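>>> Just the structure for this:
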Amino acid sequence: MVSAPNPPLVSVDESRLKERAAEAMTTARTRTRALTDVVDDSDLVRQHSKLMSPLVWDLAHIGSQEELWLVRDVGGRQPLRPDIDDLYDAFQHPRADRPALPLLGPAEARAYVSEVRDKAFDVLAHAALTGRDLASNGFAFGMIAQHEQQHDETMLATHQLRVGDPVLSAPEPPPRGEDPEPDEVIVPGGRFTMGTSVEPWALDNERPAHEVDVDTFVIDAFPVTCGQFAAFIDAGGYDDPHWWTPDGWAYRGEHGIRAPRFWLADGDAWWRRRFGVIERVPDDEPVMHVSWHEAHAYAKWAGKRLPTEAEWEKAARWDPDTGASRRYPWGDADPGAEHANLGQRHLRPAPVGAYPAGASPLGVHQLIGDVWEWTASSFAGYPGFVAFPYREYSEVFFGTKYAVLRGGSFGTDAVACRATFRNWDFPIRRQIFAGFRCARDIAAGER
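Now for the predicted structure:
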């Protein structure tokens, strides 16, 4: 096992760490149950799209990873189900092939994850959260809570692909605030600290903290909205190869893509299917279910570009008064309901301007939550990167095939979302809760 690349973290009261770990794991499990109990067994075992696993695979996979890392590794306990390790190894079986595997049925999967959880909590009660890097500051428990929440977001995306009557419900997000002004923000050039070496539960690809020099640039104060993206469609944006990369143009043509996924045209109006509900596309909500290729094409059409990952993080974290990098745009405090649309609290992005308390010091809004934001950067390790605790979490995905997304979505839980958190996916992906904002180089006389 590889050691973490960073120096020991500041000691935190162990009892509070254990409370935090238990809370995070319980929150994740409550959500997992809500997503799997709301449908019948036939829905759980069905593959709703070849892009996704059956929900019952995700459920048992959550238990399998918890058993491997918490029960066996941290706890040193005997294996519960070594016979299913290979079945729930995501690298051995592509999603499209998983329905054909001899998977645990719904009742057996639920019993398994429940038994694993009981043993994991017993490990937590007796483990020393010091010494080994995996146990230090409760990292392994935080990693497992994040892993479960990541699969919960994946299962939420499966629910969006599911055909049938609506089964999920949630209150509406807060309304739009005051008219957003200005619509762009200048981010001064210079060095800032990117990544982290001190966040206890940060994952390996967020580490280590390092200095990055970014030129002055301009970034949108808000994500691109559905109304703005509809203007791109109306202007023939999907019909003009000038705005697209060659790969994007070819993919658009091969798959007949004419609008964001789940959008439906009805005369001059756009409608969409959202978790089984057909509704008008709201003009003031961040656009969602667009690929990197669509985001790139829109940005070029608008005379802009996608921000690099470093630009996005500087806009989100850099405090011009202190020169320090914050944990979140609003400061170092954990996200509250007033800051961001996270945790499946709502089942849609909030209108732009809905979270003024979550703005960065420079006045950039909704960088956390609502929609994942595509960046111009490919996924790569930071200088000094060391894989931890296993290469398959990040390192095997490094390269130009994957584009980085930042900021989280309404379906991302706070435990798995920081201003340093990095997501990645193929540029063609449209089923994920992804949108974007634009950036541009600063023009002469704007400084």
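
>>> Please count neighbours and contacts with C-alpha atoms only from this point.
Will do.

>>> Okay, helices next: where are they in the protein?
14-37, 41-45, 55-66, 106-126, 139-161, 226-234, 246-255, 292-301, 309-317 (DSSP state H).

>>> Out of those helices, the one nearest Glu395 is which?
Among the helices of the chain, helix 139-161 comes nearest to Glu395, with 16.3 Å by Cα to Cα.

>>> Could you check the angle that closest one makes with helix 55-66?
If you take axes from the mean of the first three to the mean of the last three Cα atoms, to 10 degrees, helix 139-161 sits at 170 degrees to helix 55-66.

>>> another one to check against the first:
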Amino acid sequence: MTSTDHSRTDHSRTDHSRTDHNRTDRAGRDHSDHDSAGTGIDRDSGVEGIRDRVATQLARARQRSVALIDAVDDHDLVRQHSKLMSPLVWDLAHIGNQEELWLVRDVGGREPVRQDIDELYDAFKHARSARPELPLLGPAEARRYVGEVRDKVFDVLETSPLEGGRLLDGGFAFGMIVQHEQQHDETMLATHQLRVGPPVLDASPPPRGGPVGPAEVLVPGGPFTMGTSTEAWALDNERPAHQASTDPYFIDTTPVTNGAYAAFVDDGGYRDPRWWSDAGWAHVRKASLVAPRFWVREGDQWLRTAFGVTAPLEADQPVVHVCFYEAEAYAKWAGKRLPTEVEWEKAARFDPASGRSRRYPWGDEEPTGAHANLDQRHLSPAPVGAYPAGASPLGVHQLIGDVWEWTSSDFRGYGGFEVFPYAEYSQVFFGPDYKVLRGGSFGTDRSAVRSTFRNWDYPIRRQIFAGFRCARDASPEELA
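Have a look, this model is predicted:
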């Protein structure tokens, strides 16, 4: 099944680029006090510990980029697999260009490597649909370019003080580039999903599911700490930490599964305007939607195509490739609603025993393979209940990894928001056009997700690895 989602300029979390190439005070030296708690950076290990972490994360990101690029031939690298996506070779050179701008030129103060290509790889100047017509670097040239840039970046890393300004403290600029590359790797993975042809990617299947307890849990009302002021590599839209409050509410223990969503489809959900908002119903009719993207009906069963492999739908896996409007309609059909962004973060972070907000649902330690389905270890969401060690104190499962989860909230800055280091990362997207997603997917790297991390996209988007869970208000009788 082919999506009719419309192409747009790259205003999404996974494709942001810096456009201000002539800023003064290049290293951002304002001597702000930045706490690096909660980044995997051990302050006791000092600058050398930060340097080692940065080097490891840069290498991990590049290993993944290379694997995604090397999986296909040059023809597949330069062609456009969907007007929603860039050619893979554009993503590769864009990764190198952003690394050059921020780390080689700004942090390192070095001479440009390829200043002549800056405009070609500026995501704000060229919509994805137009990029194949640009005089892009070819596959071999792009590989040489990103390799040359990376060599210079490691030289910069060896000599950078990693302190003395907001871009430097805690290795922020390097961490921003690590996250940028991993975000583009997820974008490239989505391009692989849209690619037509025999499978070229391989990964082990996710672990089996398990018991998860009740279908929903009650989250107590009251305040909690939302956002962060201490995560050294957190981006500006995650800041600052602030007190938020909710009424008591119920939230689903797991994301909505394929099996549950198929019941909505089979009940005529896509033919019944009762479940859809006016905007959602207009989109259903305009785009001729009948089921999640990549689903196809064969006889009495649903099949799903993932990375070139078509197989029967796995009923206990979270549904993926649904847009906001589909998530919203299912929730109404089920007698529920989507959680707000505040409700999602409270369910993911709040520990009622201590009253504090954790970095992750399971605690403050970095994600491992036991906690969550991240890092492209698998090529699908895992069955519900597959990661009991990753559950929150309230018993909510799989809030991190598997599928990005749509919330009902528009993307806006928190009170006290400050642009850093450039407005085009977040601020230009604030407003009602974009809906917030949370939690990451199986294609998200651990360096590019945390319980405060905020993703956003247009409500019609389905090529992203997005699903959802439902919430509902708690009645006075239930609270009694």
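
>>> Need the TM-score from the superposition.
The TM-score (TM-score structural alignment, normalised by the length of the first structure) is 0.98; 446 aligned residues with a Cα RMSD of 1.2 Å.

>>> Next, format the helices of the first structure as TSV and append distance to Ser377 of the first structure.
Shown next, in TSV, are the helices of the first structure (distance: least, Cα to Cα, whole Å):
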stretch	distance to Ser377 of the first structure
helix 14-37	30
helix 41-45	36
helix 55-66	29
helix 106-126	37
helix 139-161	22
helix 226-234	22
helix 246-255	16
helix 292-301	11
helix 309-317	6
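
>>> Looking at the ones you listed, which is nearest to Val396 of the first structure?
Across these, closest to Val396 of the first structure is helix 139-161 (Cα to Cα), at 17.1 Å.

>>> Next, the angle from the closest one to helix 14-37.
Going by the same axes, to 10 degrees, helix 139-161 of the first structure makes 20 degrees with helix 14-37.

>>> For stretch 259-273 of the second structure, which residues meet the burial criterion?
By 16 or more other Cα atoms under 10 Å, the buried positions in stretch 259-273 of the second structure come out as 259-262, 264-265, 269-270.

>>> which one among those residues gets closest to Pro352 of the second structure?
Ala260 (29.8 Å).

>>> And for the closest one, nearest residue in space, chain neighbours not counted?
Nearest non-adjacent residue to Ala260 of the second structure, counting by Cα to Cα, 6 or more residues apart in numbering: Ala315, 7.7 Å away.

>>> Give the aligned equivalent of the one you found in the first structure.
With TM-score structural alignment as the criterion, Ala315 of the second structure lines up with Asp283 in the first structure.

>>> same deal with Arg377 of the second structure?
Checking TM-score structural alignment: Arg377 of the second structure goes with Arg345.

>>> Spit out the contact partners of Pro352 of the second structure.
The neighbours of Pro352 of the second structure, taking Cα atoms under 8 Å, 6 or more residues apart in numbering as the test, are 393-394.

>>> now the aligned residue in the first structure for it: how far from Ala444 of the first structure?
Using TM-score structural alignment as the criterion, Pro352 of the second structure maps onto Pro320 of the first structure. Using Cα to Cα, to the nearest Å, we find Pro320 of the first structure at a distance of 22 Å from Ala444 of the first structure.

>>> can you check Val123 of the first structure too?
From Val123 of the first structure to Ala444 of the first structure the distance is 60 Å (Cα to Cα).

>>> Out of the buried residues of stretch 259-273 of the second structure, which comes closest to Phe411 of the second structure?
In terms of Cα to Cα, no member of those lies closer to Phe411 of the second structure than Tyr261, at 25.9 Å.

>>> out of the buried residues of stretch 259-273 of the second structure, which one sits closest to His126 of the second structure?
Nearest to His126 of the second structure out of these is Tyr270 (Cα to Cα; 34.5 Å).
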